[in-house]
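A.B. asks: Have a look at this fold, sequence not included:
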């Protein structure tokens, strides 16, 4: 049998992590010495699911309110996506300190070493959080929440984990993130025929993988696939990359953060993290521009884009022009520049044309723009083969590799499935959630994903989720969204307590109006014309096309959600 790390039957197409994953190697980023497990019962005020940025911050704030709270976490350490993701090249595309929590006792005692830290430094950061705040004291590690049912008779949520641990709480707060359910293709023979090793980035083992003298196939060209292929190509004997849609990747320049820079910036962090990042649509620490792409002359535009390209990172998305996703004409100009720069870096013009074709595969930045260090140079190497699986798709797996439609066997000792996630909605749907009148989440969402404010679902009272469907999610940095939503949750709980209320629920009309708003804002952007995007649920076969993410930016989102509870519970029913 192949050495699958998927922990189960890949014919199920998906696999979960941040809310549960059994049988994996312990690659903990934090201590589990305080782990509570077994068939215990907890009577609490609130249960949080997931110990990533949002779950940690929400727990910290709930503690300060004096509430009895526990986190249920499938892993054996803090970090969420950074607990599970240990694959080669795993690195954040958001620079620090924007990609960190606004907790003074944490940031005043922490020193980043890189502007775009890798997974090892991020794991160390979460260990530091734990050492300062003792988060693990209130975490039930190694257990996946399986069911959550609202008991109308007592007005509380009753929850159970896969280990039999039960919880009763007034408030249920899933903080699962948008990438907590891995997607696996259902190619015939993948589970049973292939005799090599199959890896998924989200379930990467803790031990080193020796790639020397190995034939490796990487499937997928999302941000993760780019990072992995870039690193694997350095060691593998032969690397074959399956390309369905090329990633329009922008350079990342690795920069060291000196101790002097840390000391200089530390006094500014309270303002940067507490106020400034909520003035930026993506929660970054950059000032926005009012300049449009076509406002510049061709010479000015070339100079500006060249400077951005040399600087690297995603700052250009916010600071160079304000309408890259607003007009096709301007978007085409940015793509032409990027394509020319990419071709200049590659000697093999056939490969260059596949990765940067004359006709854009989609609007530039319409899908997630990966950051790369030397991806195009690595793909240009003779030991790397690129396969266009859009025109020549995979049809099956055999003992020694994958077979494409033209009959070619692409040999592999290791297959890396950088095939992404059942993104945005998959995390919540992996829990059996039942609300009022026996309404299940599956039934609620059978025709469309419904939510009010990207925080609550009608019929699921006192259930607050973070960083999920119909909120800014993937269009803004995770810590900023998690903090903003956590404060809204705390404000809501506090207001309920002040008014003697026991229950809050979103209205169906509130959901309808919010869905209309999310769809309308999305339609103003070029993302509306992107196919195959997980932003629209199109990366998983059979998943319906629908807008899953709010595109209005953090400042507008903050105003929307805060206005809803002040002064009169707009869009809610309260008891």
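C.D. replies: Here it is on my side, so go on. Since we're looking at a predicted model, the values are computed, not measured.
A.B. asks: When you work out contacts or count neighbours from here on, use the C-alpha atoms and nothing else.
C.D. replies: Noted.
A.B. asks: Next secondary structure element downstream of the helix or strand harbouring residue 493?
C.D. replies: When secondary structure is defined using DSSP states H and E, the element that contains residue 493 is helix 478-498. Helices and strands here follow DSSP H and E; after helix 478-498, the next one along the chain is strand 504-506.
A.B. asks: What helices and strands are in contact with that following strand?
C.D. replies: Strand 504-506 makes packing contacts with strand 572-574 when contacts are defined by 3 or more C-alpha pairs under 8 Å, 6 or more residues apart in numbering; DSSP states H and E.
A.B. asks: Run through who's touching the strand it packs on.
C.D. replies: By C-alpha atoms under 8 Å, 6 or more residues apart in numbering, the surrounding residues in contact with strand 572-574 are 501-507, 510.
A.B. asks: try 6 Å
C.D. replies: In this structure, residues lying in contact with strand 572-574 by C-alpha atoms under 6 Å, 6 or more residues apart in numbering are 503-507.
A.B. asks: What helices and strands are in contact with the helix holding residue 493?
C.D. replies: For helix 478-498, the helices and strands in contact under the criterion 3 or more C-alpha pairs under 6 Å, 6 or more residues apart in numbering; DSSP states H and E are helix 53-64.
A.B. asks: quick check: angle from the helix it packs on to helix 478-498?
C.D. replies: Orientation note: helix 53-64 sits at an angle of 30 degrees relative to helix 478-498 (axes from the mean of the first three to the mean of the last three C-alpha atoms, to 10 degrees).
A.B. asks: who are the neighbours of helix 53-64, in terms of helices and strands?
C.D. replies: Under the contact definition 3+ C-alpha pairs under 6 Å, 6+ apart, helix 53-64 sits against helix 478-498.
A.B. asks: circling back to that earlier point, give the buried residues for the helix holding residue 493.
C.D. replies: Residues of helix 478-498 classed as buried by neighbour count (16 or more other C-alpha atoms under 10 Å): 478-489, 492-493, 496.
A.B. asks: Closest to residue 42 out of those residues?
C.D. replies: residue 493 (20.2 Å; C-alpha to C-alpha).
A.B. asks: quick one, what contacts the closest one?
C.D. replies: Residues near residue 493 by C-alpha under 6 Å, 6+ apart: none.
A.B. asks: hmm, back to that, now the contacts of strand 572-574 in TSV, with distance to residue 393 and neighbour count?
C.D. replies: Listed next are the contacts of strand 572-574 as TSV, based on distance: C-alpha to C-alpha, whole Å; neighbours: other C-alpha atoms under 10 Å:
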residue	distance to residue 393	neighbour count
503	51	17
504	49	23
505	46	22
506	44	25
507	45	18
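A.B. asks: want to compare, so here's the second one:
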């Protein structure tokens, strides 16, 4: 099967779905290639126990009136089942699936200079010719699996990565379960596994500095009363805040308060839960080491108060901070520390006692102890932000591949385009606010930029657009400069920096200047004049 298109999108998550909707509204021929069997991206593939958003609704939803006017959420922080239902509703309303090729992966995309377009192929042989190539892969589309000896050919139990959790579920009742990893996914899985398993062993490298979620049900009557506000909240308000949330942001910083005042404010934020702490209690908690240390001390005390096993508490909330508080995105937990405190739960510090190999029924650490497990959950994360793009063989001008281009440094202009790869726009990827802002607010901003760019090219009879190397290098420098102003610069290991993957170089991968500043940067680059781009028009052919 072959398709001739104006645009080919890869991925049917929030970004891909929203971009397809905008392209169709302009009358452009567009399709999505989606590896899964439905819309939703990670929310379609994530079926592991505890899978849940850490962004409250309605922030974490798309600004499509036909959809939000006919949909009511059930929980403040929806789980994977509710997101699957949301995307089914979206599909029913918009008829997206007729323009989605399911069950196929794009494996090769090559820019064809003769036609100023892309030739694209999937793993099942479907081909596409498209003027624009738009990877909307998200930041977590490539799983990371450790290569411990015995993992492939010795261990006889079940090994499962959360992103590949069977839709039919995994029965953990009465089983010996091991969870490796303490990122957001590891926290969510462990929190649930502790309820059902006979024995749970959690392997901890860097403890997650988790903050209370404070989940709550949505009152449908109140939601209906508030529905008229959605147009403003989703269409305007989100884009005025640093993280794309709907909080009323404060200008107060930690250093503004006395210790007594800070204690009162932090107690309130702890009871409210969610990311209220980082936007309403205080802003820029990563701007001051002394204030950040005080915040960590408060959190550590609250965590220890919730646990009776002080040895476990010290592993999960050590005296010395493992990194600046919020330097890595804190997971939002419901009763994680109470669950980890249970006597059938064992915590293993793999920094001082790393995993060496697997036997037929156990994980073995450096001290020779074998931790038996019927089920091993590899919450070991993803080759985040760049992994999905590099997983496709993408070839630009003069035969240059993206893998070759990014061999020594990940470069991009505006977190949207890469020099030498004309007419390729990606969303929610490297060198944009990807990890530091609400996903829908970021991808909608980027999708509208892509649409404005395409329309302006059409008005100017342009067939090709390419970022300049100079603009790309200046953008890289700007991102590194902003990053250096925060305590994130002191973090050695994080998926934000690529260092969660062995052998992957350490580099800043996200724009941390906030969503309003980012939006100004990207739209100023195309209005009123092009900045940092070269164009080819039909007049110059």
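C.D. replies: Ah, there it is. Owing to the predicted nature of the structure, the values given are computational and were not obtained by experimental measurement.
A.B. asks: ok, average deviation of the helix holding residue 493 of the first structure from the second structure?
C.D. replies: Compared with the second structure after the fit, helix 478-498 of the first structure shows a mean deviation of 0.4 Å (mean C-alpha distance after the TM-score superposition for the first structure).
A.B. asks: What residues in the second structure pair up with that helix?
C.D. replies: Helix 478-498 of the first structure falls opposite residues 439-459 of the second structure when the two are matched by TM-score structural alignment.
A.B. asks: now swap in stretch 170-182 of the first structure and tell me
C.D. replies: Under TM-score structural alignment, the match for stretch 170-182 of the first structure in the second structure covers residues 131-143.
A.B. asks: Show residues contacting the matching stretch.
C.D. replies: Outside stretch 131-143 of the second structure, the residues that touch it by C-alpha under 6 Å, 6+ apart are 6-11, 15-16, 117-118, 382-385, 387-388, 423-429.
A.B. asks: who are the neighbours in contact with the aligned residue in the second structure for residue 95 of the first structure?
C.D. replies: Alignment note (TM-score structural alignment): residue 95 of the first structure maps to residue 56 of the second structure. Taking C-alpha under 6 Å, 6+ apart as the definition of contact, the neighbours of residue 56 of the second structure are 76-77.
A.B. asks: redo that, cut-off 10 Å
C.D. replies: Listed by C-alpha atoms under 10 Å, 6 or more residues apart in numbering, the contact partners of residue 56 of the second structure are 75-78, 213, 215, 245-246, 274-275, 438.
A.B. asks: next one: stretch 205-219 of the second structure to chain centre, how far?
C.D. replies: Using C-alpha atoms, centre = their mean, to the nearest Å, the mean C-alpha position of stretch 205-219 of the second structure is found 17 Å from that of the whole chain.
A.B. asks: cool, and stretch 476-490 of the second structure?
C.D. replies: On the basis of C-alpha atoms, centre = their mean, the separation between the geometric centre of stretch 476-490 of the second structure and that of its chain is 19 Å.
A.B. asks: and which of the contacts of residue 56 of the second structure is nearest residue 349 of the second structure?
C.D. replies: Each of the contacts of residue 56 of the second structure was checked against residue 349 of the second structure using C-alpha to C-alpha; the closest is residue 213, at 25.2 Å.
A.B. asks: Next, work out how far apart that closest one and residue 387 of the second structure are.
C.D. replies: When C-alpha to C-alpha, to the nearest Å is the yardstick, residue 213 of the second structure and residue 387 of the second structure sit 29 Å from each other.
A.B. asks: next one: residue 355 of the second structure
C.D. replies: As judged by C-alpha to C-alpha, residue 355 of the second structure and residue 387 of the second structure stand 24 Å apart.
A.B. asks: With residue 376 of the second structure instead?
C.D. replies: 24 Å.
A.B. asks: With residue 441 of the second structure instead?
C.D. replies: 22 Å.
A.B. asks: I'd say residue 433 of the first structure and residue 148 touch.
C.D. replies: Yes. In terms of C-alpha atoms under 10 Å, residue 433 of the first structure counts as a neighbour of residue 148; the distance is 4.8 Å.
A.B. asks: Find residues that contact each of those two.
C.D. replies: 157, 159, 440.
A.B. asks: Same list, the residues you listed, but as a markdown table with secondary structure and distance to residue 168 of the first structure please.
C.D. replies: Supplementary listing: those in a markdown table, determined by DSSP: H, G, I helix; E, B strand; the rest coil; distance: C-alpha to C-alpha, whole Å:
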| residue | secondary structure | distance to residue 168 of the first structure |
| --- | --- | --- |
| 157 | strand | 6 |
| 159 | strand | 6 |
| 440 | strand | 18 |
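A.B. asks: By neighbours, which of the residues you listed wins?
C.D. replies: With neighbours defined as other C-alpha atoms under 10 Å, the most crowded of these is residue 157; it has 27 neighbours.
A.B. asks: Specify, as a residue range, where stretch 16-24 of the first structure falls in the second structure.
C.D. replies: Correspondence between stretch 16-24 of the first structure and the second structure is not established for any residue, with TM-score structural alignment as the criterion.
A.B. asks: cool, and stretch 379-386 of the first structure?
C.D. replies: The counterpart of stretch 379-386 of the first structure in the second structure, counting by TM-score structural alignment, spans residues 340-347.
A.B. asks: Go through the matching stretch and flag the buried ones.
C.D. replies: Buried residues in stretch 340-347 of the second structure, defined by neighbour count with 16+ other C-alpha under 10 Å: 340-342, 345-347.
A.B. asks: how about those residues in TSV, adding distance to residue 252 of the second structure?
C.D. replies: Compiled in TSV, those are given as follows (distance: C-alpha to C-alpha, whole Å):
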residue	distance to residue 252 of the second structure
340	34
341	35
342	38
345	40
346	40
347	37
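A.B. asks: The residues you listed: which two are farthest apart?
C.D. replies: Across these, the two lying at the largest distance from each other (C-alpha to C-alpha) are 342 and 347, at 10.7 Å.
A.B. asks: can you list residues touching both of the two?
C.D. replies: If you check residue 342 of the second structure and residue 347 against C-alpha under 10 Å, 6+ apart, the residues they both contact are 200, 312.
A.B. asks: What residues does the corresponding residue of the first structure for residue 379 of the second structure make contact with?
C.D. replies: Under the alignment by TM-score structural alignment, residue 379 of the second structure pairs with residue 418 in the first structure. Residue 418 of the first structure sits next to 182-184, 199-202, 218-229 when contact means C-alpha under 10 Å, 6+ apart.
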